[in-house]
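Colleague: Only the shape, not the letters, is given here:
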């Protein structure tokens, strides 16, 4: 079965946000790099996806200069770089058309944020009939504030709030929700050696 590595939102935008200091995986570039090298070594398909929010003036606005792959990552020759404005990588891109044209039936997903854009892509990919592998250790997320938390708090205040969902719980909940329903959970090593 032909497969593709889809790297979602591993972009400098996230490093510009204060909450990146509390990231679950500040070294995500290393794991993503291992996956891309493995796919390239076997002439596999690698697709890069970047999140954009044009006209917002924030770090996801292309005008900010941060909507680019994190330092240490580069799209190789012929590897598409798609720009999305939705949470999942399908709705506002031509990803499905691209995968269909290439005959891809299995997706290997990694990126930022574990429970948001990567999980949403996994769910939609499964609904579209793809076999989905979710490489949790090549994802990253940040603590999630309680829905009633006041806006504008510092990272220290967010982390001190007992209602904040810590990154370990975010990741565990994502794996519980996906495994056996929408995706198979694999490590980087399992994907690289498999």
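Modeller: Good, I have the coordinates. What you are looking at is a predicted structure, and each value in this text was computed from that prediction instead of being measured.
Colleague: hey, let's count contacts and neighbours off CA atoms from now on
Modeller: Will do.
Colleague: What's the local residue count around the residue nearest to residue 167 when sequence neighbours are not counted?
Modeller: Of all residues not flanking residue 167 in the chain, residue 143 sits nearest, at 5.0 Å (Cα to Cα, 6 or more residues apart in numbering). When neighbours are counted by other Cα atoms under 10 Å, residue 143 registers 20.
Colleague: Likewise for residue 156?
Modeller: If we define neighbours as other Cα under 10 Å, then residue 156 has 11 of them.
Colleague: how close does it get to residue 169?
Modeller: Separation of residue 156 from residue 169 (Cα to Cα, to the nearest Å): 18 Å.
Colleague: quick one: residue 49 and residue 5 touch, right?
Modeller: No - the criterion here is Cα atoms under 8 Å, and residue 49 misses it with residue 5 at 10.7 Å.
Colleague: name the element the residue nearest the centre of the chain belongs to?
Modeller: For the chain, the residue sitting closest to the mean C-alpha position, by Cα atoms, centre = their mean, is residue 111 at 2.3 Å. Assigned by DSSP states H and E, residue 111 belongs to strand 106-112.
Colleague: dropping in the other structure now:
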């Protein structure tokens, strides 16, 4: 199965908003970088998607539409797309890129757990991709009287087993370690 990591809106535009001080995880780059390293180790496609919106801090003219400074930079061949919708599919060439790469499974993470990340997971599921939603590699602020923790909990509940598998960064790292161990054992047996 070919996989891709979709990094949704982990960009400086959010840091330019007053709501940034209320983000549940202002160190989101750390978790995202762990997922990027994991995806690269597996040979998965890594795609970063940035939100744009004229007249706001998401307007490219204002200079904030770029990945968070502390994120590891994209490597050559890793697409960086811009979108104008809440999901990463509707206004980008993401689906074409995934199809051309033979991708059948997506891991999603990013900023605004309940908005752009969740919407991308739902649409990806509807398009037939197996989705892994990494809640501890997303962040949001409290909105509508709900805390960020309540929003994450709600998002996990509505996605789980309907649209996505819910996982943590540590769980995915442990799975990769198990794959390596099984692979090493398999090589030793076949060489013997």
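Modeller: Perfect, I can see it now. Here the structure is a predicted model, which is why all the values come from computation and not from measurement.
Colleague: After superposition, what is the TM-score?
Modeller: The TM-score (TM-score structural alignment, normalised by the length of the second structure) is 0.89; 174 aligned residues with a Cα RMSD of 0.8 Å.
Colleague: what sits against the residue nearest to residue 167 of the first structure?
Modeller: 22, 23, 158, 159, 164, 165, 166, 167, 170 (Cα atoms under 8 Å, 6 or more residues apart in numbering).
Colleague: Would you format the residues you listed as CSV with neighbour count included?
Modeller: As requested, the contacts of residue 143 of the first structure are exported to CSV (neighbours: other Cα atoms under 10 Å):
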residue, neighbour count
22, 17
23, 19
158, 23
159, 18
164, 16
165, 16
166, 18
167, 20
170, 17
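Colleague: list the ones among those residues that the second structure also has?
Modeller: Retained contacts for these in the second structure, judged by both residues aligned by TM-score structural alignment, their matches' Cα atoms under 8 Å, are 22, 23, 164, 165, 166, 167, 170.
Colleague: farthest-separated two in these?
Modeller: Using Cα to Cα, those reach their maximum pairwise distance at 23 and 164, which is 13.8 Å.
Colleague: Which helix in the second structure has the most residues?
Modeller: With secondary structure taken from DSSP state H, the second structure has its longest helix at helix 169-191.
Colleague: Which elements pack onto it?
Modeller: Contact here means 3 or more Cα pairs under 8 Å, 6 or more residues apart in numbering; DSSP states H and E; on that basis helix 169-191 of the second structure packs against helix 28-42, strand 130-139.
Colleague: Among the ones you listed, which comes closest to residue 83 of the second structure?
Modeller: strand 130-139 (18.2 Å).
Colleague: Superposed on the first structure, what's the mean shift for the closest one?
Modeller: For strand 130-139 of the second structure, the mean deviation from the first structure after alignment is 0.2 Å (mean Cα distance after the TM-score superposition for the first structure).
Colleague: helices or strands up against that strand?
Modeller: Short answer (3+ Cα pairs under 8 Å, 6+ apart): strand 130-139 of the second structure packs on helix 28-42, strand 103-111, helix 118-126, helix 148-159, strand 165-167, helix 169-191.
Colleague: Could you dump the kept ones among the contacts of residue 143 of the first structure into JSON lines with distance to residue 128 of the first structure added?
Modeller: Shown next, in JSON lines, are those (distance: Cα to Cα, whole Å):
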{"residue": "22", "distance to residue 128 of the first structure": "34"}
{"residue": "23", "distance to residue 128 of the first structure": "30"}
{"residue": "164", "distance to residue 128 of the first structure": "33"}
{"residue": "165", "distance to residue 128 of the first structure": "30"}
{"residue": "166", "distance to residue 128 of the first structure": "31"}
{"residue": "167", "distance to residue 128 of the first structure": "29"}
{"residue": "170", "distance to residue 128 of the first structure": "25"}
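Colleague: Among those, which one sits closest to residue 124 of the first structure?
Modeller: The shortest approach to residue 124 of the first structure among those belongs to residue 170, at 19.3 Å (Cα to Cα).
Colleague: Now do the same for that closest one: its match in the second structure.
Modeller: Matched by TM-score structural alignment, residue 170 of the first structure corresponds to residue 151 in the second structure.
Colleague: The residue nearest to that match when sequence neighbours are not counted in helix, strand or coil?
Modeller: Nearest residue to residue 151 of the second structure in three dimensions, chain neighbours excluded: residue 114, at 6.6 Å (Cα to Cα, 6+ apart). Residue 114 of the second structure carries the three-state label helix when classified by DSSP: H, G, I helix; E, B strand; the rest coil.
Colleague: For residue 114 of the second structure, give me its contacts.
Modeller: 140, 151, 152, 155.
Colleague: Thought residue 134 was touching the third one, still the case?
Modeller: No - taking Cα under 8 Å as the contact criterion, residue 152 of the second structure and residue 134 are not neighbours in contact, 10.5 Å apart.
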